[in-house]
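Q: The following block contains a protein sequence and its predicted model.
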Amino acid sequence: MIYVDADACPVKAEVERVADRHKVKVFMVANGGLRPSPNPLVEMVYVPDGPDVADMWIAERATKGDVVITGDIPLAAKCVEAGSRVLRHNGEAFTPGNIGNLLATRDLMADLRAADPFRQGGGRPFSKADRSRFLDALERALQAARKEGNA
């Protein structure tokens, strides 16, 4: 299965296209505001408003052999710990080998932003190259998950 942290996810259409090709069930999880997909493999899951409600829904269900798409590092950490393959929107994989450093960096940056209210966050814009890397990474993650037997 594929779980998508769908609020502000720029690759929903790509996930659906790849999942359709592999005939894999997709859960698009959001607080609302997303149009339902006519694809029978895609289930829209609307969770109540609240901090991290969508993240908790995904974390409670994702297991070994599943693929999770998120930009949320704490959610990624929970899913990696559960054995899921986890991808960012740009195709970067969260793994047991890098999740600790990513969490530490996230916490450090949060502390720096709190100490300097004029420090602005934000990264570079999402590009065609990011989209291409994501498609390749999702294809590889699904193939690996199939070998594990769940996706």
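A: Thanks, I have the structure now. Since the model is a prediction, treat every value here as computed from it, not as a measurement. Numbers count the residues shown, from 1 in each chain.

Q: C-alpha from now on. contacts and neighbour counts both.
A: Noted.

Q: My read is that Leu103 contacts Lys78, right?
A: No: with contacts counted by CA atoms under 8 Å, Leu103 stays clear of Lys78, the gap being 11.1 Å.

Q: where along this structure do the strands fall?
A: Secondary structure of the chain by DSSP state E: the strands cover 2-5, 26-30, 42-46, 67-69, 85-87, 93-94.

Q: possible to save those as CSV with mean neighbour count and distance to Ser132?
A: Shown next, in CSV, are these (neighbours: other CA atoms under 10 Å; distance: least, CA to CA, whole Å):
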stretch, mean neighbour count, distance to Ser132
strand 2-5, 25, 18
strand 26-30, 23, 20
strand 42-46, 18, 22
strand 67-69, 28, 15
strand 85-87, 27, 13
strand 93-94, 22, 14
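
Q: for comparison:
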Amino acid sequence: MSENPRLTGPMPALRELMTLTVRVRHQLARRAGLSETELLALDHLSTGVRGPAELARLLDVSTPAATGIVDRLERRGHALRRAHEADRRRTEVHMTQTGRVEVRAQLEPMLEAMRDLDAGFSQEELDVVERYLRGAQGAMRALLDEQPESEAR
């Protein structure tokens, strides 16, 4: 692909990273025997307990679709449902240790390489990289927020 003159500085590298991220997610899901949405659900569950409606919102799927995703993750032993401690009518979805081991096994080689990469930068350099990436995230979030509701689904 030819260089896009509108992409300056680190933008071509960021664009390639975004493309690789999609390919990596596809490959990781395939290796783990999961759909990409199931893998993404595990990623969300790895950061904390989620309710089914919250999981549906994060995955940009309907609540019934999220229920099916959680059903499949439960059958594989990667997630489980529990009644909410304070409100027994509500359900929480938890990632199991088996789910954590599966995700960790798939990601560990990449995470180790990235830790090694981080070690080669000074704290000041890492701060600049983080500032750039946070700004790129903000630009992407603004694009998502600007989409008409009919296209955001």
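A: That came through fine. Just so we're clear, the structure is a prediction, and the values are computed from it rather than from any experiment.

Q: Let me see the TM-score of these two.
A: After superposition, the two chains reach a TM-score (TM-score structural alignment, normalised by the length of structure 1) of 0.26; 68 aligned residues with a CA RMSD of 5.1 Å.

Q: picking up where we left off before, which one of Leu103 and Lys78 of structure 1 has more residues nearby?
A: Lys78 (20 against 16; other CA atoms under 10 Å).

Q: For the nearest residue to that one once chain neighbours are set aside, give me its contacts.
A: Spatial nearest neighbour of Lys78 of structure 1, chain neighbours left out: Ala59 (6.2 Å); criterion: CA to CA, 6 or more residues apart in numbering. If a contact means CA atoms under 8 Å, 6 or more residues apart in numbering, then Ala59 of structure 1 has 75, 78-79 as its contacts.

Q: quick one: which of those residues sit in helices?
A: The helices, defined by DSSP state H, take in 75, 78-79 from these.

Q: So what's the residue count around the residue nearest to Thr67 of structure 2 when sequence neighbours are not counted?
A: Leaving aside its chain neighbours, Thr67 of structure 2 sits nearest to Pro52 (6.7 Å; criterion: CA to CA, 6+ apart). Using other CA under 10 Å, Pro52 of structure 2 is surrounded by 22 other residues.

Q: distance of Pro52 of structure 2 from Gln123 of structure 2?
A: 39 Å (CA to CA, to the nearest Å).

Q: Next: Glu54 of structure 2.
A: Glu54 of structure 2 sits 35 Å away from Gln123 of structure 2, going by CA to CA.

Q: And Leu133 of structure 2, by the same measure?
A: From Leu133 of structure 2 over to Gln123 of structure 2 (counting by CA to CA), the distance is 15 Å.

Q: go on, Glu102 of structure 2?
A: 32 Å.

Q: out of the two, which sits in the busier spot?
A: The neighbour count for Glu102 of structure 2 versus Gln123, taken as other CA under 10 Å, is higher for Glu102 (14 against 11).

Q: so what's the more buried one closest to, chain neighbours aside?
A: Nearest to Glu102 of structure 2 is Ala32, by CA to CA, 6+ apart, at 7.2 Å.

Q: correct me, but that neighbour touches Arg104?
A: No: when contacts are counted by CA under 8 Å, Ala32 of structure 2 is not listed as touching Arg104 (10.9 Å).

Q: What number of neighbouring residues does Asp55 of structure 1 come out with?
A: So Asp55 of structure 1, with other CA under 10 Å, has 22 neighbours.

Q: Now it. Nearest residue, chain neighbours left out?
A: Leu75 (5.9 Å).

Q: hang on, the earlier thing: any idea which of the contacts of Ala59 of structure 1 is closest to Ala19 of structure 1?
A: Comparing the contacts of Ala59 of structure 1 against Ala19 of structure 1 with CA to CA places Cys79 closest, at 19.2 Å.

Q: neighbours around that closest one, how many?
A: Using other CA under 10 Å, Cys79 of structure 1 has 26 other residues around it.

Q: For structure 1, which segments are assigned as helices?
A: Counting by DSSP H, the helices of structure 1 are 12-22, 53-61, 73-81, 99-115, 128-148.

Q: do the same with structure 2
A: Counting by DSSP H, one finds helices in structure 2 at the ranges 11-32, 36-46, 52-59, 63-75, 97-119, 123-146, 149-152.

Q: would TSV of the ones you listed with distance to Arg82 of structure 2 be doable?
A: Output for the helices of structure 2, formatted as TSV (distance: least, CA to CA, whole Å):
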stretch	distance to Arg82 of structure 2
helix 11-32	24
helix 36-46	13
helix 52-59	11
helix 63-75	12
helix 97-119	15
helix 123-146	32
helix 149-152	30
